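S.K.: Here is my input, please return the structure:
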Amino acid sequence: MATVTSRDGTRIGFEQVGAGPSLVLVDAAGGFRGFGPMSSLAGRLAGKFTVVTYDRRGRGESGDTPPYAVEREVEDLAAVIEAAGGTAFVHGFSSGAALALLGAAAGLPISMLSLLEPPIALDQPPQEGDLAAEIDELVAAGRRADAVEHFHTSIGVPPEITAGMRQAPFFPMLEGVAHTLAYDSRITPAVSLATLQSVIVPTLVVNSEASDDRLRGWAEDVATALPRGCHLTLKGEWHGVSNDELASALADFFGGGAV
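M.R.: Predicted coordinates for the structure are as follows:
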C-alpha cells in the first residue's frame, strides 16, 4: 500500500496492480480495498491497465479530517489521479459513480469514464427527509448497526437482501464504516442535470439486467443526459454484475481489448 496526501492534509491509502494506462476504481457506499468488488475487478483488469484502488476517506487505511464536505472527496480523487500519473480512466460504482461524475464535472484529468448503476434520479423529486443527518444522528448515538440498516432500507435495497444482514459475517466491516454512509448520502444528491451536461468526456453507463426498473431507468437517463454518454446492459444480479462481465466491457470501452 502507498499513501497520498489530499488537499486538506488527509492521508489516502491506495495501491496499484498491472501495467498500462492508469485506471482508477471508485468504491460504492461501504466499500473499500478490504471489502467489496473492486480488488477482484482490479485483478481482472491488471493485464491491460495499471489499476488503482483506494480507500475513500474514513475507510480502511485512509484518514478522515472533519468537517466533511463533498468537495473533500473530489480532492481525494484528484490526489489519487495525480499519484497514478496525472491523468486516468475512472470507473465508479453506485455512489462512487456519482463521485466520479462530480470529479469529471470539476475538471479533474479524467480522460474517459465508466459508471455502474449511478443512483441518480433525474425525473424524481428529492427524497423526503435528510438521510445524511439521520445517519449522523444514529452513529453519534452509538447505533452503528441501526445506521447501516437504515441506510440500506432508505435507498431501496430489497427486503430479501437486507433480511439477516446483521448476522452476515461481513456486517462488522459495514458497522466500522457506518459513519461514511452519511458521506455517500450527501454525494449522490449533489449530482444534477447540469452536472451531467458539463461532463464532456466519453462515458459508459452500465446496468445489470437483473436490477429493478428504477435502477435500470436511472442508468439509461444518465447516459442520455451525458453529452458523450453510451449505455450498456450486462448480465448480473440486483445492483451488480460479475467482475468477469464488467472487466471485459471496461477493457473494450477503454480500448484495452478483451481481458
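S.K.: going forward, measure contacts between C-alpha atoms and count neighbours the same way
M.R.: Fine.
S.K.: where along the stretch 51-200 of the chain do the strands fall?
M.R.: 88-93, 110-116 (DSSP state E, counting those that start in this stretch).
S.K.: how about those in CSV, adding mean neighbour count and distance to S208?
M.R.: Output for the strands of the stretch 51-200 of the chain, formatted as CSV (neighbours: other Cα atoms under 10 Å; distance: least, Cα to Cα, whole Å):
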stretch, mean neighbour count, distance to S208
strand 88-93, 24, 12
strand 110-116, 23, 8
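S.K.: Would you mind measuring from R57 to E175?
M.R.: Distance, R57 to E175, using Cα to Cα, to the nearest Å: 15 Å.
S.K.: Can you pick out the residue with more neighbours from these two?
M.R.: When neighbours are counted by other Cα atoms under 10 Å, R57 comes out ahead of the other of R57 and E175, with 24 against 21.
S.K.: In contact with the residue nearest to that one when sequence neighbours are not counted, which residues are there?
M.R.: Leaving out its chain neighbours, the residue that sits closest to R57 by Cα to Cα, 6 or more residues apart in numbering is D64, at 5.2 Å. Residues near D64 by Cα atoms under 8 Å, 6 or more residues apart in numbering: 10-11, 57-58.
S.K.: I'd like the structure of this one too, to check against the first:
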Amino acid sequence: MRMATSKDGTELAYDVSGQGPALVYITGATCFRRFRPVLADVGVFATKFTVYNYDRRGRGDSADVLPYAIEREVDDIEAVVDAAGGRAILYGHSSGAALALEAAVRMPDKIDRVVIYDAPYVHDEAERAAYAELAQKVYALLDEGRNARALKAFLSGIGMPRAFVALLPLFPGWKTMKALAPTLRYDIGITETLPPVERFASIQVPVNVVVGGKNPAGMQQVARELASAIPRAAHRVLAGQDHMVSAAALLPILTDSAVDN
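M.R.: Predicted structure coming up:
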C-alpha cells in the first residue's frame, strides 16, 4: 500500500500493479481497491498497463476530509496522477466515469486519454424524479446508521438483480462495503443530474465513451449524448456486456488510442 495526499490533506491509499503506460482506475459506487471484482479487473489491466488502483475518499484505507465536494474528488484523481509521474490514462467505471470526465475538463495537461464505461447520469426528468426518491430513502437509512439496508436499497433501486443483492452479505468484502456506505451520498450527488454536456464540450483530450450492449435504453442514451458533446470522442457499444463489464472485453479499448473525430 502506498499513500498520496490530496489538496485538502486527505490521505489516499493506492496500489501499483503491472508494467506499461500509467492507468488510473476510478471505481464506482460501493467499490474499493481490494474488492474482489476490482482486483480481478486490475489483474487483466496490468497485463498492458501500470495500474494505479486507489481507494476513493471515505473508502477502504483512504481518509475523508469534510465537507465533500465533487471538486475534491477531482483533486484526489490529480494526486494519484501526480503519484504516477504526472501523466496518465484514466479509466472510470460507473460514477467513476463521471469523475474521469470532470478530471478531463480540469487537467487536460495531465491526461493522455480517458475511457469511461456506463456513466450513470439520469437520462430524463422522470428518471431524475425516481432517483431523487431513491436518494431520500438511502439518506434516511444512513442517518439511522442502517448502512446495510442503505446499500441494499441503493443497489436494488438502480436495478441490481435481487438475488445478487441478497447474496452480498456472503461476499468477503461485505464488512468494508458497509463501512463505506456513507459515500453513497457522494455517488448519488455525482450522478443525480442530466449529463452536463455543455461543460463536457470543452474536453480536449481523446475520450472513449463505452456502454454495455445489455444495459437499459436510458444508459445507452446517456452514452450517445456524451459522445456527441465531447469533441474528440468515440462511442463504443460492447455487445453482450452489462454494468459488470468483463475486463477482458474492455482491454482492447483501453489499449486503443484511436478515437472518432
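S.K.: What would you report as the TM-score here?
M.R.: TM-score for the superposed chains, counting by TM-score structural alignment, normalised by the length of the first structure: 0.88, backed by 255 aligned residues with a Cα RMSD of 2.4 Å.
S.K.: picking that back up, save the contacts of D64 of the first structure as CSV, and put in distance to A247 of the first structure too.
M.R.: Formatted as CSV, those follow (distance: Cα to Cα, whole Å):
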residue, distance to A247 of the first structure
T10, 31
R11, 29
R57, 25
G58, 27
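S.K.: between the residues you listed, which has the most around it?
M.R.: R57 leads the contacts of D64 of the first structure on contacts (other Cα under 10 Å) with 24 neighbours.
S.K.: shouldn't that residue be in contact with F14?
M.R.: No - checked against Cα atoms under 8 Å, the pair R57 of the first structure and F14 is beyond contact range at 11.1 Å.
S.K.: hmm, back to that, what about the residue nearest to R57 of the first structure, distance to G58 of the first structure?
M.R.: 5 Å.
S.K.: how far away is L250 of the second structure from A83 of the second structure?
M.R.: When L250 of the second structure is compared with A83 of the second structure (using Cα to Cα), they lie 25 Å apart.
S.K.: returning to what we had before: save the strands of the stretch 51-200 of the first structure as CSV, and put in distance to P189 of the first structure too.
M.R.: Below are these laid out as CSV (distance: least, Cα to Cα, whole Å):
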stretch, distance to P189 of the first structure
strand 88-93, 15
strand 110-116, 16
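S.K.: so where do the helices sit in the stretch 1-150 of the first structure?
M.R.: 38-45, 70-83, 95-105, 131-140, 144-154 (DSSP state H, counting those that start in this stretch).
S.K.: Can you add distance to A210 of the first structure and give these back as CSV?
M.R.: What follows is the helices of the stretch 1-150 of the first structure, written out as CSV (distance: least, Cα to Cα, whole Å):
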stretch, distance to A210 of the first structure
helix 38-45, 20
helix 70-83, 30
helix 95-105, 19
helix 131-140, 26
helix 144-154, 18
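S.K.: out of the ones you listed, deepest packed?
M.R.: Comparing the helices of the stretch 1-150 of the first structure on average neighbours per residue, with mean count of other Cα atoms under 10 Å, the densest one is helix 95-105 at a mean of 26.
S.K.: Point out the other helices and strands that it packs with.
M.R.: strand 22-26, helix 70-83, strand 88-93, strand 110-116, helix 181-187, helix 193-197 (3 or more Cα pairs under 8 Å, 6 or more residues apart in numbering; DSSP states H and E).
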